[in-house]
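In: coordinates for the following, if possible.
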Amino acid sequence: MTATASETLTGRQLFARIWKYSLRRVLFPICVLAPFAYFFPRLAIFYALCGAYDACRNRPVNAETLRRYFIGNGWGTWMLSPINILLDLLSLPYMNKGVYRLADLPPAYQDEVTRVIRAANDADLVRQLEERSKQNQRTMFFFRWYGANTNTSPNVPAFHQPWKYVQTIGVSIFNRRISTSKHFGYLRASLRVLYNLNDMKDDSAYIVVGDTTSYWRDNKLFIFDDTLLHLSANDTEQPRYCLFVDIVRPTLFPHLMAGVLTVVRYLTQSFKFIYYKNWKIID
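Out: All right, here's what the predicted structure looks like:
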């Protein structure tokens, strides 16, 4: 995920951007995809079919979406597409809606989401985090990471209670006029729950997932499958504080799905700074 802000690119920055696009759009297809298809044709066909299904879940399905998925920042999601399709099957009969309302979740899930939001509001997190985040474009505080509590200041004991479905609890803070580029999440073992903690004054703070745009001024709660192409924007003159929660995806096999997320925790515990390389991480 990259941050965007109004700025004039220097010569070095412009060169870096041109190189980055050349690497993704020219060198990656020629030097990686073409040899892979030549030497492993059956596996290449398998991945092409999985990727086609996965990419076509996005709306709209156009050249830009396909380019981003196959040779842009979605290639990691493409590599994991066979696993994600298996997770889709394990989630049946709960269909993936892409974008969810709270009422779409099973009652036990609704209860945990409501409780974690209540705990965040009771902790007055905006006031507590304001001073520590105001110097950064984007800041992320983690209180829980894929099922494991973290010792974060401020301490919110309610975040550390036993949860059955809540896996990750954090607060995402965008400073004034900061946005992400369009990007894909990687794994569909969880759903992303966002709840805006402060009141936004206009419609310049929003999230876009496919063809759905949700404005934080109107709807503070937004739940979605983050492997879909999405972006978050705060084009206002005030910071945006958003509760950031991952929950186990609804399934008849919640322990199995939670087990997948436990593996993710062990694989990513020391590398959060890579995935969130454009954030100031505090945990």
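
In: when you work out contacts or count neighbours from here on, use the C-alpha atoms and nothing else.
Out: Will do.

In: mind listing what's buried in stretch 107-123?
Out: 109, 112, 113, 116, 117, 119, 120, 123 (16 or more other CA atoms under 10 Å).

In: show me what contacts residue 43?
Out: residue 37 (CA atoms under 8 Å, 6 or more residues apart in numbering).

In: quick check: the gap between it and residue 49.
Out: 10 Å (CA to CA, to the nearest Å).

In: let's compare: structure for the following, please.
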Amino acid sequence: MPHKDITILGESILPGESKTIKMEIARLHTMTKLKIPIIVERSKIDGPVVLFSAGLHGDEINGTEIVRQIIVRKINKPKRGTIICIPVVNIFGFVNKTREFPDGRDLNRVFPGTKLGSLASRFAYHVVKEIIPHIDYCIDFHAGGASRFNAPQIRIVPNNPELKGLSDIFNAPFTLSSKNIPGSFRSACMKLGVKILLFEGGKSLDLNDDITQEGVHGAKRVLQHLGMLGIRKNARTPDAPSIYIETSTWIRARHSGLFQNKAHAGKFVEKGDVIALITDPFGKFEQKVKAPNSGYIINSNDAPIVYQGDAIFHISLRVAQ
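Out: Here you go, the predicted model:
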């Protein structure tokens, strides 16, 4: 069977080639060029094309570190097929340490984009036209926002046996059933037939080695399953199977005040357990936050101050047996 053609932004990558393609959609207002490296490694042996992407939100840098480690540890040099790495998709947000594009838009809500739309929309359009059509599989790495720490987890659409099998292989500590959000990168990928896993772990503007290692080892397990993992790079066997969470809910602060978290992400709590305290600065009140049900804390707020209505915990409701 002949090798598939891979041409990105007018540059062809032949079997056995390594190439870094610089994607430039727009410049800063200072006329400074911002080029996004797309790192492509092709084996001489035909096989699947896998994309590892991160930084759709510019402040979610733990995903960038996962993809960086995949590169520096040469995990991205496949035994067969092709591996494409984009450590920072939203380079504008990354430079400014912000979630959004300079036009104020969330890149992960404007896919598939338009050629003549806003800056974020134009960027999404080029990703959809130039990169996604080549991809068979994608793992997109994210982190929690606004000081909220995500336990390492894979999110997949419900009732999709193929993605369920792939998430079993990745084997993050948690797997959540999660519908596609309109305008998201994940939604655009799935509409074009790409099998995509969305990894969440850690929080924005933070690096956490435990989260990084979960992401790297999960990626290695997927590559090993696809027959793409290089020699002497065997994937680590997971300690336990992933916990599948079918439904979950957010716990919100009933008062504003100083926030003392007592149930960090990944912990199992019983109904009625005190999982946090909210106090005022002047010693007038102290409110206990109790778990409304037994379940796993899959996201917890690390902020020292919260306001009434803030999301402070994400807790599982129903776990698949």
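
In: need the TM-score between these chains.
Out: After superposition, the two chains reach a TM-score (TM-score structural alignment, normalised by the length of the first structure) of 0.26; 119 aligned residues with a CA RMSD of 6.0 Å.

In: re the thing from before, identify, from the buried residues of stretch 107-123 of the first structure, the entry nearest to residue 131 of the first structure.
Out: residue 123 (15.5 Å; CA to CA).

In: can you give me the helices for the stretch 201-321 of the second structure?
Out: Along the stretch 201-321 of the second structure, counting by DSSP state H, counting those that start in this stretch, helices occupy 209-225.

In: strands of that one, start to end?
Out: Using DSSP state E, counting those that start in this stretch, the strands found in the stretch 201-321 of the second structure span residues 243-252, 257-261, 268-269, 274-279, 286-290, 295-301, 305-306, 311-319.

In: would you reformat those as a markdown table and include distance to residue 196 of the second structure?
Out: Output for the strands of the stretch 201-321 of the second structure, formatted as a markdown table (distance: least, CA to CA, whole Å):
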| stretch | distance to residue 196 of the second structure |
| --- | --- |
| strand 243-252 | 17 |
| strand 257-261 | 33 |
| strand 268-269 | 28 |
| strand 274-279 | 34 |
| strand 286-290 | 36 |
| strand 295-301 | 21 |
| strand 305-306 | 34 |
| strand 311-319 | 22 |
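
In: now the ones you listed as TSV including distance to residue 36 of the second structure and mean neighbour count?
Out: Listed next are those as TSV, based on distance: least, CA to CA, whole Å; neighbours: other CA atoms under 10 Å:
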stretch	distance to residue 36 of the second structure	mean neighbour count
strand 243-252	35	17
strand 257-261	38	19
strand 268-269	40	16
strand 274-279	41	19
strand 286-290	44	16
strand 295-301	30	26
strand 305-306	36	18
strand 311-319	34	21
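
In: the helices in the stretch 1-150 of the first structure, which residues?
Out: Using DSSP H, counting those that start in this stretch, helices in the stretch 1-150 of the first structure cover 11-22, 28, 34-39, 41-55, 63-71, 75-79, 81-91, 107-122, 125-133.

In: what residues does the third one touch?
Out: Which is helix 34-39 of the first structure. With CA under 8 Å, 6+ apart as the criterion, helix 34-39 of the first structure contacts 43, 44, 45.

In: residues contacting the last one?
Out: Remark: with contacts taken as CA under 8 Å, 6+ apart, residue 45 of the first structure is in contact with residue 37.

In: switch the cut-off to 6 Å
Out: Contacts for residue 45 of the first structure (CA atoms under 6 Å, 6 or more residues apart in numbering) come out as none.

In: now do it against residue 138 of the first structure, distance only.
Out: Where residue 138 of the first structure is concerned, residue 45 of the first structure sits at a distance of 40 Å (CA to CA).

In: likewise for the second one?
Out: Taking CA to CA as the measure, residue 44 of the first structure and residue 138 of the first structure are separated by 38 Å.

In: re the thing from before, same list, the buried residues of stretch 107-123 of the first structure, but as a markdown table with distance to residue 77 of the first structure please.
Out: Output for those, formatted as a markdown table (distance: CA to CA, whole Å):
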| residue | distance to residue 77 of the first structure |
| --- | --- |
| 109 | 26 |
| 112 | 28 |
| 113 | 26 |
| 116 | 28 |
| 117 | 29 |
| 119 | 32 |
| 120 | 31 |
| 123 | 35 |
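
In: closest one of those residues to residue 190 of the first structure?
Out: Closest approach to residue 190 of the first structure among these (CA to CA): residue 109, at 12.0 Å.

In: count the neighbours of residue 191 of the second structure for me.
Out: 11 (other CA atoms under 10 Å).

In: what's the answer for residue 83 of the first structure, then?
Out: Counted with other CA under 10 Å, residues neighbouring residue 83 of the first structure total 16.

In: now do it against residue 38 of the first structure, distance only.
Out: 23 Å.

In: one more: residue 17 of the first structure?
Out: Residue 17 of the first structure is 30 Å from residue 38 of the first structure, by CA to CA.

In: got it, and residue 193 of the first structure?
Out: To residue 38 of the first structure, residue 193 of the first structure is 41 Å away according to CA to CA.

In: now swap in residue 207 of the first structure and tell me
Out: Look at residue 207 of the first structure and residue 38 of the first structure: by CA to CA, they are 40 Å apart.

In: just residue 242 of the first structure next, same as before
Out: 46 Å.

In: circling back: which one of the strands of the stretch 201-321 of the second structure lies nearest to residue 189 of the second structure?
Out: strand 243-252 (22.5 Å).

In: just the angle for the closest one relative to strand 311-319, thanks.
Out: Comparing the axes of strand 243-252 of the second structure and strand 311-319 via axes from the mean of the first three to the mean of the last three CA atoms, to 10 degrees yields an angle of 140 degrees.

In: done for today, thanks.
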